[in-house]
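> need a 3D model of the following:
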Amino acid sequence: MASTADIKNGVVLSIDGQLWSVVEFQHVKPGKGGAFVRTKLKNVVTGKVVDRTYNAGAKVDIQNIDRRDFTYLYNDGEGFVFMDQTDYDQLTMSAEQVGDAKNFLLENQPVTIALHDGNPLYIDLPASVILEITYTEPGLQGDRSSAGTKPATVETGYEIQVPLFLETGTKVKVDTRTGDYLGREK
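Take a look at the predicted model:
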């Protein structure tokens, strides 16, 4: 068991059987009373964020999370298959575990997977990925009724909003956190 002095950003705590990642922490020493640690925690599975306060010196259960590099291979219909880049072992994750990351996964794409006791928790994608537009309506010159954007489907099947001048076959950079169009790729 560790104490609150060991809390840092990115550390994973086990609270009531669930894993919580420390997003922010602050050691507070008021003029009156004992010191305490104020934390903002994010559930590693659900993404829920909560604030929690601990007395200074309180015991906390810090968990060891292993982040390893994998390569996305394919979706076999039942799950997403990844290959460990160090020992070439394959790992299958369900669609629920992959979550919204499935909208940005391309075959042979490197990803980082967080593991706890050999069980996958979540996928860390790069901040942006380059995807090709597979279908979009032709943009009409002077059509500004839709604020200059139109829907476009990228090669993963995900639909994003892009400027009117983009055409099918254009490669675009997409933000993996929000799904927003960031620009054309040359």
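> CA only for contacts and neighbour counts going forward, please
Will do.
> ok, residues contacting the helix or strand in which L131 is found?
Taking DSSP states H and E as the definition, L131 sits inside strand 128-136. Strand 128-136 has contacts (CA atoms under 8 Å, 6 or more residues apart in numbering) with 104, 150-156, 167-176, 185.
> this one next, for a side-by-side:
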Amino acid sequence: MKMNGNEIRQGNIIKHQDTLWVAVKCNAVKPGKGGAFNQVELKNILDGRKLNERFRAAETVERVRLEQKTHTYLYPEGDMLVFMNSENYEQINLQSEFVGDAAAYLTDGMAVEVEFYEERPISIALPDQVVLEVADTEPVVKGQTAANSFKPATLSNGVRTAVPPFVGVGERLIINTEDGSYVKRAD
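Okay, here's the model as predicted:
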């Protein structure tokens, strides 16, 4: 789908210089002299490079729509992670590096969204929060009741995070998968 350069908005995915880019920041500029343009900061979806580009209203770019498919995480296999399409049960293998640090939060049967461009996986999105058990933490220190005090804890998946002083070993917590931070106790 073609669109004018001044219509690019934050979050749009475009094909530019024969590769895929996501618009990170957009700034419409109307100088006193000359024509208006859209100053766009782009991030390459495939390799993470950044690029600042000016798009005039007369220029056209191709807007790309990624296909999202729900997959279920099955198991690790060496340095690969195996996922199954929830609709047609086809399995795909993704490199652990592709998933990145978020791989630590994957659990058997977890539903994830995989984005594809021309049948090639581009990105993966885990649920915003997961429930994990505290494997190790320091004991509660009496009198340590300051509102913003936290102590280190190791979760059942091996990730270290900071938790409030009242949290003990064996408790189930809700953890944010984006940054590994403590949200609250699980019910």
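> could you tell me the TM-score of the two chains?
For this chain pair, the superposition-based TM-score is 0.84 by TM-score structural alignment, normalised by the length of structure 1; 185 aligned residues with a CA RMSD of 2.5 Å.
> pull out the buried residues from the contacts of strand 128-136 of structure 1.
Those of these that meet the buried threshold are 104, 150, 152-156, 167, 171-176, by 16 or more other CA atoms under 10 Å.
> farthest-apart pair in these, please.
E167 and T176 (21.2 Å; CA to CA).
> how about the secondary structure of F98 of structure 2?
helix (DSSP: H, G, I helix; E, B strand; the rest coil).
> contacting residues around it?
With contact taken as CA under 8 Å, 6+ apart, F98 of structure 2 is in contact with S123.
> quick one: furthest residue from the center of structure 2?
Of all residues in structure 2, K33 has its C-alpha farthest from the mean position, at 40.7 Å, by CA atoms, centre = their mean.
> make sure that one is indeed in a strand.
No. Counting by three-state DSSP, K33 of structure 2 is not found in a strand; it is coil.
> could you measure from it over to F55 of structure 2?
The gap separating K33 of structure 2 from F55 of structure 2 is 16 Å, by CA to CA, to the nearest Å.
> then A111 of structure 2?
Look at A111 of structure 2 and F55 of structure 2: by CA to CA, they are 38 Å apart.
> try N27 of structure 2
The gap separating N27 of structure 2 from F55 of structure 2 is 10 Å, by CA to CA.
> okay, these two: which has more neighbours?
When N27 of structure 2 and F55 are compared for neighbours, F55 comes out ahead with 20 against 15, by other CA atoms under 10 Å.
> point to the residue nearest the middle of structure 1.
Geometric centre of structure 1, nearest residue: D124, 4.7 Å, by CA atoms, centre = their mean.
> the equivalent of G157 of structure 1 over in structure 2: what's it in contact with?
Mapped onto structure 2 by TM-score structural alignment, G157 of structure 1 lines up with G158. Shown in contact with G158 of structure 2 (CA under 8 Å, 6+ apart): A104.
> can I take it that G158 of structure 2 is in a strand?
No. Counting by three-state DSSP, G158 of structure 2 is located in no strand; its state is coil.
> so how far is V183 of structure 2 from it?
With the distance defined as CA to CA, G158 of structure 2 ends up 17 Å from V183 of structure 2.
> and if you look at G5 of structure 2?
In terms of CA to CA, G5 of structure 2 sits 40 Å off from V183 of structure 2.
> neighbour-wise, which of the two wins?
Using other CA under 10 Å, the more surrounded residue of G5 of structure 2 and V183 is G5, with 20 against 14.
> just checking, the more buried one touches E62?
No. In this structure, G5 of structure 2 is not within contact of E62 by CA atoms under 8 Å, at 9.6 Å.
> ok so, going back, would you turn the buried ones among the contacts of strand 128-136 of structure 1 into CSV with distance to E96 of structure 1?
Shown next, in CSV, are these (distance: CA to CA, whole Å):
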residue, distance to E96 of structure 1
F104, 15
K150, 29
A152, 25
T153, 22
V154, 21
E155, 21
T156, 17
E167, 32
K171, 28
V172, 27
K173, 25
V174, 22
D175, 21
T176, 17
